[in-house]
Each structure stands twice: as C-alpha cells, then as structure tokens.
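Trainee: have a look at this prediction, sequence included:
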Amino acid sequence: MTQLNPSALSVVLAGGGSAGHVSPLLAIAGAVRDRVPEAAILAVGTAGGLETRLVPAAGHALATIERIPMPRRPTAELLRVPGRLRRAIAQSKDILRSAHADVLVGVGGYVCTPMYLAAKSLGVPIVIHEANTKAGLANKVGARFTSRVGTAFAATRIRNGKVVGMPMRPAVAGLDRQAARAGARGRLGLESGLPTLVVTGGSLGALRLNQAVAGAAAALGAAGIQVLHITGNGKEVSGEGGSPLTAPLYHQVEYVDAMEDAYAAADVLLCRSGAGTVSEVAAVGLPAVFVPLPVGNGEQARNAAELVAAGAALLVPDAQLDAAWIEGNVIPLCLDADRLSAMGARASGLGIRDAAGRMADMVLAAAGK
C-alpha cells in the first residue's frame, strides 16, 4: 500500500474499472493540484482496471483494494460478499489512515462502496461525482453520507445531486475547434478544406459503426466528404481480399491519442453516446450523430436525450444504422453548413467546460481548505 506524508491537503480519489470512471477522476485530481500544487493525491482502484495504467501515467500514486462485484442472481458467490466487503472496508480504512485523508472523492465503480463506508466510519468527508444519467449503486450508497454530490447531467436522480458537468482534460475543456482545425487536420493526415466526418466507437471500437461506415465509404467519398474512421484497437476494417479497406477520401486508424484533434478536425462526429463522449461534444460545440450502445438499461440513449431534444445532435438506434442510413442522413448533414453551425451553437449552449474546477472547489470546501 502506498504511504503518503501529511501535507497541506490530502485527497483520496476512488473509482476505476473503465475510462468512464478514470477520466473524470484524473480531471478532478488535476484541478485540485491546480488550486493546491502541494496537495497529496492518492487514487484507489482495483488491480484489474484501467486505472493501473492511466493513474501512474498521469503522475499520481495508486492503491488497490479487492474488487467486489454484486451477483445479479442468487448464487453461492452471493454468500461470499459480506466477508469480502468486510475485508475491503478494512483495506479502505488502512488506506485513508495512511494517507491522512482530508477528503474522499468517489466517481463510482466497485471500489467506491467500501471506500464510502470506510470514510463514513472514520469521519472523513465525502465528495461524489456521478457521470451517468442513471446513478450507479455505489454512488447511491455514498450519497447517503454527504451533501456534496455533483452530476454530469440534469436528468440524473441521486440524493443531493447538483449539476456540475463532466470533469474532462484541459485539452478538451479548453478546445477552440475553429482555431485548432487546420492544425488538427494536418496532424491527422486530412485535407484542410473538405467536409469531414469522424467516426469512433471508442477505444474498443463498435462493430455496427465499423460495418455501416465501411459500406458507405465510397458514397461519402463521392459526395466530397472525407472520413476519419477510428476503428478501435485491433479492429482494422478490411476490404476485398482481406487488405485494409480503401476508398476515396477515406482514412482509417485504430486509435487516436489526442481526441481533441479528432474533435477539432470533425464537422460531424458519428459515435456511441457514453456519458464522457456526450459531455465532451457538448462542451466543444461539435454536431454529433449518436448510436447508443443497445445494452444495459438504455443509459446511453438517456445520456444523449438532452442534446437530441435541443436539435444539437441526431440519434439512430443501433439496429437501424447501416450504409443506407448514413447515405440518406449523414451525407446531407455533412454538406449543410448552416445546419451544422446551428447544431454546434446549440450543443455549446448546453456544454459545461469547467466541471473539473467546480468539483475541485467542492473538494476544497469539504476539506475545510
């Protein structure tokens, strides 16, 4: 376990498993450091999550506790939960004591429930950020112990929730798409003056998006629209003969390190509607076509609902997205500059760029700093 010395401010941040949890955690940590450069920062996650790579890469210390998933059906595994939870709470208390924690910040995920319970037991103030429109179980538990709960969306229902937006990296939060466009397109190997569609299914890719865009690639090129297709790691799109797909004005890459460049380069983004993506396109004023992931409780459709209702984005159900839909809907959109300008303005009007700072102020208030 990582040992930290007492400092002017000691902040422990819990959450992990997915980028949807780790990204806002790191953004909040960065904003705290902007306000208190000497602050001690410790992130807490599990040994198998993305946090094991992303947190050290951001320069922060990381401690891990046992992962405790809750079985969805009565099984023998359910009988092991109480004992595992007790061990995780004990680990969490040790971490908070060793860190001399002034405040615990939770962003959701398996790790947060024992951390919230440990903080409540030790009298450590709790601050929560809920990224999704449907609040997670861990954050619902934690919200019973604090009045400081920030949400990314107004539609989120959680005790004491207050809309603060989605904490995001400064490179995205501060992006001026117009000013950055030429440079971004150059770095991505795109033409500077053509209508541009950027497609992404996230780091893992999305088969439905990849297949639909591959089928429409020739029509998009014939319409004079260049496409940057971010296929996902290991998800290269193949053409005839098994070689990488080629078409006029079509560019495919598996991954883009700096998504701010993709946002700046795009006139339209075709994408899933995870909470982070929806919040980022609103913040930067980027017209989007959302294809919600058709799993879970429909949370991705709910994430996109406000932008769609405002006319800032389109939404198509996953089962309806194909090459013909792109040709009939996305091509006309990409070529309609006036419509895109109006959509971008509506998106920007709903976006929140300073969420990380708002959360950092909440953290400082909770810690009495």
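Mentor: Looks like it came in fine.
Trainee: CA atoms for contacts and neighbours, from now on please.
Mentor: Will do.
Trainee: residue 116 is in what secondary structure piece?
Mentor: helix 112-122 (DSSP states H and E).
Trainee: list the buried residues for that helix?
Mentor: Of all the residues in helix 112-122, those buried under the rule 16 or more other Cα atoms under 10 Å are 112-120.
Trainee: want to compare, so here's the second one:
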Amino acid sequence: MTGQDRVPQRGGPCVVVAGGGTAGHIEPALALADAVMRLRPDARVIALGTERGLESKLVPARGYQLELIPPVPMPRKPTPDLLKLPLKVRDSVRRTREILDQYHADVVVGFGGYVSLPAYLAARGRVPIVVHEANAKAGLANKVGAKFAARVAAAVPDSGLADAEIIGIPLRQSITGLNRMALRAQARQYFGLHPHAPTLLVFGGSQGAQSLNKAVSGAASAFASAGIGVLHAHGPKNTLAVQSMAGGPAYVPVPYLERMDLAYAAADAVLCRSGAMTVAEVSAVGLPAVFVPLPIGNGEQALNAGPVVSAGGGLMIMDADLTPERVVRDVVPLMADRARLAAMSNATLGTGRREADEVLARMVLEVINK
C-alpha cells in the first residue's frame, strides 16, 4: 500500500526508514520497524522506496506503508547517465522532503543504497538522522549520511564510518527466535526432504547464482551416494534439472524460498553467498556455512564472512574455485561429519547478535526523545 492519498495521523513518533533496492537493505529496515512497533505501539513507520526495488513487494507484505520516490541509481562507471544525476538527485530529494513534511517525520533511519542518499540529503538540518551500516565496508550513501547523523551504527568494526556503535544487523524475530530442532520434522516434510539424512541448504540470493547452481547440481550423485539430501534454491529465472538416485535422499530444487525459517530448520549446513544479511542470519540460527563470496564489488562479501570463518563456524571458497570436484572434495565430507558440524554450529552461534533490532530501535527512540 502506498500513502499518497492518506491523511497522516498525529500521535506517536513517526519513523521514516530508507533501505530500498535489495533484501540486504530492506530486511534490516523492516526488522527495525517491527522492533519500534513492539517498543512503541503508538508509533508510525513509513518506508521510502522506488517502483524498481524489492521494497515494492516486501514492504506492503509486512504491513508497512510505502512511499515512492524517484530512483537515483549511482553509475559505477562514467556514462551519459552521470550527467543526469544532479537533476535526478534534486527531484528525489524534493519528493522526499514532501513526504517528511506530510507525515511530520521525527527521525530518518537509513540503511544504505540508492534510497538512502536522497533521504539523508532531504533530512539534513530538518529531521534527525540515524545511519546503520550492515556491510564490512560502508557504501557511498552511508558515508554521506554519517557526516551529519545524530547516531551511527554498524554491524562490525572498521566499516569506514567513524565513531560507529557496533550492534550487529537487525533481524526478523522469526529468525532470531528460531528453534531449528523443534521445527525440523515439519520443515523436512514441507520441502519433501528425507526426515533424518544430513541435509545441505543451497541458495545464492533472491535471484540465485549460476556458479553455485552448476557446482552443486554437478555433485548431485556424490551427495546421493553419501546419503546426503539437498535443498537448492536456484532462482526464479533459472532452471535446475537434477536426476535423483534411487534409494538416496532427495535433491530438491526450488525457484525461491518463501519460508526461510523452515529452510534453515531443515538444514544441517548451508552453501551460500556472503552478503551481510545472509551471514547475520546464518550466524543467528547456528548453521555451519560454506561461503562463496560474490566476485564483484569492493570485496565486502569476503570481509562479511571473515569473522565466522575465523571463529571456526564456516569455510570460504572463492567463486572461481567452486566446481563440482571442489564440492565433492570439501562439502560432501563435511556433511558426513556430524561431530564437525556440531562444533561449527557452536562456533557460528558465538558470532551472531540476536538483539540488534531492539538495540537499534532504542537508539532511534532516544534520538527522537532528545
């Protein structure tokens, strides 16, 4: 739902969250929104977004109001679009200021990405700003916002934001409160997995990852021979044909995981990318992980996974090195070693921060009260 025709109601504090584009920006914003509403049921939360981002689906589905602003994509290389950027920023900032005034915003909370930059510029000098950085390296938007923010929070130390308070990443309560063992039987039945076999969960983000798809599906016969089941989210735009071996645990391909809580509960370990949100969720639920960092950007995915790997909770395989042979050599033996999986699970749990949502919510409410 959008709020263009709504008349804002006065009452409790109004929190505007800006974190559009990818799930890595949107999910922490929504987890914060949930925590704010638990602490202040009279609060109002308005989310900023664009028509292009996942927020157009995720935000209304979680019951929050979405206000659309013009997108301001940041070109990675010099292009003709770069010349249009000042005009696009101006239009987006103007629309954002209208929204802040319309809803009498008390604070703007940004999580990075192209929605946050106009939010920070629109709020500067008008509405207090709180910045949260999820990645190991801060992006451009949060570097700008942090210069005039009332409070700055980060998931990990050394993100590049001075004086940031280290709190972890806000996560949904369905993840932080997940009892994997209690849900295991239900989860295995839900996905059609073997009820008792060691099971590997594979996913490469909301759109899937071709390199993960090829490497893991190419090792399907080895998994079956070792008595290992696989739940593999290959992405809605990809296809994955895997021939299961008779008598072996099922290899279950799915386009997308609507129920991540059940996917985590069904699994004994996970092979995945290492976006900040993914690392935080995997750590919170205590899943041993084989991280395959996305081989683009400024290397932040490898940095995101570093603390978990160093603690003994995960392995890291570079994308270029991920082949069916490498999966057979490293992942199949891991899945067959229950003692090693248990030790890794304990190590992973030690790196997670389950309370970040309420820590950030209290920080936001303190800024409003001041």
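Mentor: Arrived safely, thanks for sending. Because the structure is a prediction, the values reported are computed rather than measured.
Trainee: before we move on, the earlier item: which member of the buried residues of helix 112-122 of structure 1 is positioned nearest residue 42 of structure 1?
Mentor: The shortest approach to residue 42 of structure 1 among the buried residues of helix 112-122 of structure 1 belongs to residue 115, at 12.8 Å (Cα to Cα).
Trainee: the closest one corresponds to which position in structure 2?
Mentor: When structure 2 is aligned by TM-score structural alignment, residue 115 of structure 1 is paired with residue 119.
Trainee: any idea how far residue 115 of structure 2 is from the closest residue to its match other than its chain neighbours?
Mentor: Computed as Cα to Cα, 6 or more residues apart in numbering, the closest residue to residue 119 of structure 2 that is not its neighbour in sequence is residue 96, at 6.2 Å. Note on residue 96 of structure 2: its distance to residue 115 of structure 2, by Cα to Cα, to the nearest Å, is 10 Å.
Trainee: what about these two, which has more around it?
Mentor: Remark: of residue 96 of structure 2 and residue 115, residue 115 carries more neighbours, 29 against 24, as counted by other Cα atoms under 10 Å.
Trainee: surely the more buried one meets residue 72?
Mentor: Yes: using Cα atoms under 8 Å, residue 115 of structure 2 is in contact with residue 72, at 7.3 Å.
Trainee: what lines up against residue 153 of structure 1 once you look at structure 2?
Mentor: Using TM-score structural alignment, residue 153 of structure 1 lines up with residue 156 in structure 2.
Trainee: report the contact partners of that match.
Mentor: 134-136, 166-168 (Cα atoms under 8 Å, 6 or more residues apart in numbering).
Trainee: how about residue 100 of structure 1?
Mentor: 4-6, 10.
Trainee: repeat that with 7 Å
Mentor: Shown in contact with residue 100 of structure 1 (Cα atoms under 7 Å, 6 or more residues apart in numbering): 6, 10.
Trainee: also residue 82 of structure 1?
Mentor: So residue 82 of structure 1 contacts nothing (Cα under 7 Å, 6+ apart).
Trainee: check which helix or strand it maps to.
Mentor: helix 76-98.
Trainee: that helix vs structure 2, average offset?
Mentor: Here helix 76-98 of structure 1, set against structure 2 after superposition, deviates by a mean of 1.9 Å using mean Cα distance after the TM-score superposition for structure 1.
Trainee: quick one, that helix and helix 112-122 angle?
Mentor: 50 degrees (axes from the mean of the first three to the mean of the last three Cα atoms, to 10 degrees).
Trainee: show me which of the contacts of residue 156 of structure 2 are buried.
Mentor: 134-136, 166-168.
Trainee: out of the residues you listed, which sit inside strands?
Mentor: When DSSP state E is applied, those are split such that residue 166 fall in strands.
Trainee: neighbours around residue 107 of structure 1, how many?
Mentor: Applying other Cα under 10 Å, we find 28 residues neighbouring residue 107 of structure 1.
Trainee: so it touches residue 23, yeah?
Mentor: No: here residue 107 of structure 1 does not reach residue 23: they are 9.7 Å apart, not a contact under Cα atoms under 7 Å.
Trainee: show me where the stretch 251-369 of structure 1 has its helices.
Mentor: For the stretch 251-369 of structure 1, helices defined by DSSP state H, counting those that start in this stretch occupy the ranges 259-265, 275-284, 299-309, 323-325, 331-334, 337-350, 355-367.
Trainee: ok so, going back, tabulate the contacts of residue 156 of structure 2 (TSV), appending distance to residue 67 of structure 2.
Mentor: Formatted as TSV, these follow (distance: Cα to Cα, whole Å):
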residue	distance to residue 67 of structure 2
134	23
135	25
136	29
166	29
167	28
168	27
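Trainee: follow-up on the earlier one: do you know how far the match of residue 153 of structure 1 is from residue 141 of structure 2?
Mentor: 18 Å.
Trainee: for stretch 186-200 of structure 1, which positions count as buried?
Mentor: Residues 190, 195-200 are the ones in stretch 186-200 of structure 1 that count as buried (16+ other Cα under 10 Å).
Trainee: what's the spacing between the most centrally placed residue in structure 1 and residue 84 of structure 1?
Mentor: Most central in structure 1 under Cα atoms, centre = their mean is residue 276, positioned 2.9 Å from the mean C-alpha point. Residue 276 of structure 1 is 31 Å from residue 84 of structure 1, where distance means Cα to Cα.
Trainee: circling back: redo the helices of the stretch 251-369 of structure 1 as TSV? Include distance to residue 205 of structure 1.
Mentor: Shown next, in TSV, are those (distance: least, Cα to Cα, whole Å):
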stretch	distance to residue 205 of structure 1
helix 259-265	14
helix 275-284	14
helix 299-309	16
helix 323-325	17
helix 331-334	22
helix 337-350	24
helix 355-367	27
